[in-house]
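A.B. asks: just to be clear, the model below is a prediction. Sequence and coordinates:
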Amino acid sequence: MTRSDHPSRAHAGLAALRPVRTRSISPENLDGAPGRGGRATEGTGAEAARDLGQGWKVSPSVDVKAGETFTLADIDSAGVITHVWITTHTDHWRRLVLRAYWDGSEAPAVEVPYGDFFANGWGVFAQVDSQMVASNPHGGFNSYWPMPFRESARLTLENSSDVDARVYYQVTYELGGDHSEDAYFHAQWRRSNPLPTATEHVLLEGIEGQGQYVGTYLAWEVHSNGWWGEGEIKFYLDDDQDFPTIAGTGTEDYFGGAWNFDIPGKGYTAFSTPYLGMPQVLRPDGLYLAQQRFGLYRWHVADPIHFTTGLPRVDIQALGWKSAGRYLPLRDDIASTAIFYLDRPATTRPEPPSFDAMEIHLGPGAGPHSPAGPAARP
């Protein structure tokens, strides 16, 4: 597999003949073996298929038990995951933790709340029309991040809550090819809730090795009146210590917008494009939702940020305005997902997301995070 054949460039070589095989893991074929799909005689759809029998959607989903971890995929040879589709009820989006392990590593390279990984961090659906992540009605989550591995891959889903979660999913991957020069896919989640005064929110720190930073998602809740996005994002590369190599000019600038994302007469305006967007603007409802909440993404696909020896730190400021044209440091709720490729399958990472750390706080009553009930699916 040459560099030009890499799945991230597949659009440029769809007609090329390559020595790989396509496989797919789902509840209908849990190990992805050839000719093993649709053979189930037991499963979550067995009752609905009782008049039809084997081959008729007998096992379309799995139940991830409360407090347990389910293995979505376990692959024991070289390859690359090319697509993940998954869905579950909105109540679970900040209660499930998605993890990925490469080449037998005991430490995960990916450890992110389910919804945040798919740019839906607030437990309320937002349409995302991007190249790497597509989130479609109502909660059909898709990832097109290429995830290569040289020996093995394992994806898991932990249910941190006391309620079972029914999950439908499909992991599509290629077997074969030479991945000896490919970096490993990583994603880390951190939350500042609230952010201490005059302190940057850290997205990454202490990363050693060669690689490239490729993506940011932020779920941001504003705790003050007025504009909240004057803060700069900074990338400390390689030997940077006191000052970074890359310093942005403002939060909305980094995510490709301008002038507060505010179209006169319309206010904050959601948008979603192939590489960047603010697909979610949640406004106060005058009852239980007191703060404005935003979801923003920036995929560095056309402009990856390369580092040679490490990524000491990536952080972002939270700044508004106060009197006399002075900046106001904010104490907002900021949850970040940082995505990067690295030359090793494991690296320094924060504490695993817990139920309490992920929780979305609401006042009494239902609100949008407690819909009437699960969708009527078998």
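C.D. replies: Ah, there it is. What you see is a predicted model, and the numbers here were worked out from it, not measured in a lab. Residues are numbered from 1 along each chain as shown.
A.B. asks: can we go C-alpha only for contacts and neighbour counts from here?
C.D. replies: Will do.
A.B. asks: so what's the residue count around F141?
C.D. replies: 24 (other C-alpha atoms under 10 Å).
A.B. asks: and it, how far is that from I339?
C.D. replies: Relative to I339, F141 is positioned 17 Å away (C-alpha to C-alpha, to the nearest Å).
A.B. asks: from E174, how far off is the spatially most central residue of the chain?
C.D. replies: By C-alpha atoms, centre = their mean, the chain has its centre lying nearest to F117, at 1.3 Å. Distance, F117 to E174, using C-alpha to C-alpha: 22 Å.
A.B. asks: which is the next helix or strand following the helix or strand hosting E174?
C.D. replies: E174 belongs to strand 165-175 when assigned by DSSP states H and E. Toward the C-terminus, strand 165-175 is succeeded by strand 184-192 as the next helix or strand (DSSP H and E).
A.B. asks: what packs against that following strand?
C.D. replies: strand 110-113, strand 147-149, strand 201-208, strand 333-342 (3 or more C-alpha pairs under 8 Å, 6 or more residues apart in numbering; DSSP states H and E).
A.B. asks: ok, and here's another one to check against it:
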Amino acid sequence: MSASVFSLGGDLLSSAAKRKTARTARVASWDHTGKNEDAFVVLPGESATLCDIEGPGTLTHLWFVQTCRKIMGPGLIPYSKSGVAMMEIHNALGLTYEVSDPDYYRKVIIKMYWDDSETPNVLAPIGDFFCVGHSMAANFQSLPFTVSVKPSEEKKFGGAAAFNCYLPMPFNKRARIEIENQGDEAYFQYFYIDYELFPEPLSDDTLYFHAMWRRENPTNGWAPDYIQTNSLETQVKNLDGKDNYTILETEGAGQYIGCNHSVAHFQGTWWGEGDDMIFIDDDTWPPSMHGTGAEDYFSQGWGMQKNAYPFAGTIIHEEDVPNHQVSYRWHLPDPVRFSKKIRVTLETGHANHLRDDWSTTAYWYQTLPGPKLDILPVAQRIPRKPEFPAGDKPQNPNLQVMDPTKKAMVEQRQDRMEAFVKDRNEWLARRAADSKKRAEENIEFAKDVRKRFLEGLKE
């Protein structure tokens, strides 16, 4: 049987009517005991293996739902008696007092490894990989990614959300996905990782999925903040692109398929006007692809609009969240191909005059081995947030001069908090140990699926 039968590609709709020798399978966080503790728990400073699958095959779909809660006060329902991963009860009712960690989408990172790769081929904060910029959850839909957010969580830092990714991720020998919790609270991960297995190796022209996140905070703008965007004073030349923001730089052969882009703009004018410049292989000047403005690169115009199309659009618009914008552009029908190397860049304002907070996740396919990726320390990944209350916070009262009855109630709260946290920590430790066991069992389950698939082909 020809290996080309198992190569990637084909029309999305017509492929449903074409027979293919493959086995569809899934690795998930389901509770192997048959109960309902359907989430992996990853304690602070620890990692979890979500999947470790032997190929040849292709990951076809990722569904992730997650939470990371800060306990602000003792609840009336101990976690060991609740049976849920988080208390979805409004704090105003007095039954619970807990909030989502507003920064956990940046504190938790996702890593993916293909075949013999010793370093990650995908390395990004969990939120930014799934297009949640600034750790701020927002509904959006595109062809390769969707994010679904409850109305009460929309545009909140750390808001609860469901993520989906439909980009194919091929592997010949092995596919491994890990989550690393670099935060200081326990992290919960529900997940599906759907995939196909093939009986023969992928074709030689197969490229491997990569993604990386980076941030400049601030960008290296040359102008003082009082130089207005689009003013006469910004009209200087940029005829080399050397100081542009770099979205992606890699060597090898492959194709760039797009990015998400988050910006916090400080001047209160307009963050755009920066041209996209993509240098391919042996480009000098001008590059193979030179654009006319950031909004133009993201397939919009006259600024950014509040829409989300299959291949380009807005996730967070600056009119809804002042001074913040999250955009995306997918080069799926028009991939940017390279044979030796590529550098994808964008001016930070015309001729790079703006000093703003920019972060991007780049997505591309290329030959192995890919580049050795790295990521900023967790402290440098935290998004900017407005502070409330402004100025100095009200001081707590002096307990030494407090009425004895009221002071006793304050002390009672401390006793209840200690008991509540102790119970929850014991529950978390049990859940985390069970998650590690489940991860090991999932590897064996995947091996068994592959064995039965190959044996079935011999019948």
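C.D. replies: In hand now; what should we look at? Just so we're clear, the structure is a prediction, and the values are computed from it rather than from any experiment.
A.B. asks: can I get the helices and strands packed on strand 184-192 of structure 1 in JSON lines with distance to D238 of structure 1?
C.D. replies: Shown next, in JSON lines, are those (distance: least, C-alpha to C-alpha, whole Å):
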{"stretch": "strand 110-113", "distance to D238 of structure 1": "22"}
{"stretch": "strand 147-149", "distance to D238 of structure 1": "24"}
{"stretch": "strand 201-208", "distance to D238 of structure 1": "9"}
{"stretch": "strand 333-342", "distance to D238 of structure 1": "13"}
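A.B. asks: in a markdown table, list those along with mean neighbour count and distance to L14 of structure 1.
C.D. replies: A markdown table is the format used below for those (neighbours: other C-alpha atoms under 10 Å; distance: least, C-alpha to C-alpha, whole Å):
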| stretch | mean neighbour count | distance to L14 of structure 1 |
| --- | --- | --- |
| strand 110-113 | 27 | 28 |
| strand 147-149 | 26 | 18 |
| strand 201-208 | 20 | 35 |
| strand 333-342 | 24 | 24 |
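A.B. asks: right, and those strands - which one's nearest I263 of structure 1?
C.D. replies: strand 333-342 (23.9 Å; C-alpha to C-alpha).
A.B. asks: so for R293 of structure 1, which of the helices and strands packed on strand 184-192 of structure 1 sits nearest?
C.D. replies: R293 of structure 1 lies closest to strand 333-342 among these, at 9.1 Å (C-alpha to C-alpha).
A.B. asks: next SSE after that closest one?
C.D. replies: Next along the chain after strand 333-342 of structure 1, taking DSSP H and E as the criterion, comes helix 355-358.
A.B. asks: mean per-residue distance, that next one to structure 2?
C.D. replies: Following the fit onto structure 2, the mean deviation recorded for helix 355-358 of structure 1 is 1.4 Å by mean C-alpha distance after the TM-score superposition for structure 1.
A.B. asks: wait, what's in contact with whichever residue in structure 2 pairs up with D343 of structure 1?
C.D. replies: By TM-score structural alignment, D343 of structure 1 lines up with T367 in structure 2. Residues near T367 of structure 2 by C-alpha atoms under 8 Å, 6 or more residues apart in numbering: 206-208, 252-254.
A.B. asks: how does it look with 7 Å?
C.D. replies: Taking C-alpha atoms under 7 Å, 6 or more residues apart in numbering, we find T367 of structure 2 in contact with 207-208, 252-254.
A.B. asks: and for I53 of structure 2?
C.D. replies: Residues in contact with I53 of structure 2, defined by C-alpha under 7 Å, 6+ apart, are 174-176, 443, 446.
A.B. asks: in strands, which of those residues fall?
C.D. replies: 174-176 (DSSP state E).
A.B. asks: out of these, grab the one that's most surrounded.
C.D. replies: A175 (23 neighbours).
A.B. asks: what does it align to in structure 1?
C.D. replies: By TM-score structural alignment, A175 of structure 2 lines up with A153.
A.B. asks: any chance of the contacts of I53 of structure 2 in a markdown table, plus distance to M289 of structure 2?
C.D. replies: Output for these, formatted as a markdown table (distance: C-alpha to C-alpha, whole Å):
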| residue | distance to M289 of structure 2 |
| --- | --- |
| R174 | 35 |
| A175 | 33 |
| R176 | 35 |
| I443 | 44 |
| A446 | 43 |
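A.B. asks: which of those residues still touch in structure 1?
C.D. replies: Counting by both residues aligned by TM-score structural alignment, their matches' C-alpha atoms under 7 Å, the contacts of I53 of structure 2 that remain in contact in structure 1 are 174-176.
A.B. asks: kindly present these as a markdown table, with separate columns for distance to D243 of structure 2.
C.D. replies: Listed next are the kept ones among the contacts of I53 of structure 2 as a markdown table, based on distance: C-alpha to C-alpha, whole Å:
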| residue | distance to D243 of structure 2 |
| --- | --- |
| R174 | 38 |
| A175 | 36 |
| R176 | 36 |
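A.B. asks: check the contact between the match of A175 of structure 2 and R99; I expect there is one.
C.D. replies: No - with contacts counted by C-alpha atoms under 7 Å, A153 of structure 1 stays clear of R99, the gap being 10.7 Å.
A.B. asks: check the secondary structure at P364 of structure 1 for me.
C.D. replies: Classification of P364 of structure 1 by DSSP: H, G, I helix; E, B strand; the rest coil places it in coil.
A.B. asks: that one pairs with which position in structure 2?
C.D. replies: So P364 of structure 1 corresponds to E387, using TM-score structural alignment.
A.B. asks: how many residues are close by its match?
C.D. replies: Quick note: E387 of structure 2 (other C-alpha under 10 Å) scores 7 neighbours.
A.B. asks: also F307 of structure 1?
C.D. replies: The burial count for F307 of structure 1: 19, using other C-alpha under 10 Å.
A.B. asks: what does it align to in structure 2?
C.D. replies: Superposed on structure 2 with TM-score structural alignment, F307 of structure 1 falls opposite F338.
A.B. asks: rewinding a little: quick one: which of the ones in strands among the contacts of I53 of structure 2 is nearest T67 of structure 2?
C.D. replies: So of the ones in strands among the contacts of I53 of structure 2, ranked by how close each gets to T67 of structure 2 (C-alpha to C-alpha), first place is R176, at 22.0 Å.
A.B. asks: thinking again about what came up before, point out the other helices and strands that the strand holding E174 of structure 1 packs with.
C.D. replies: On a contact count with 3 or more C-alpha pairs under 7 Å, 6 or more residues apart in numbering; DSSP states H and E, strand 165-175 of structure 1 meets strand 21-25, strand 62-64, strand 79-87.
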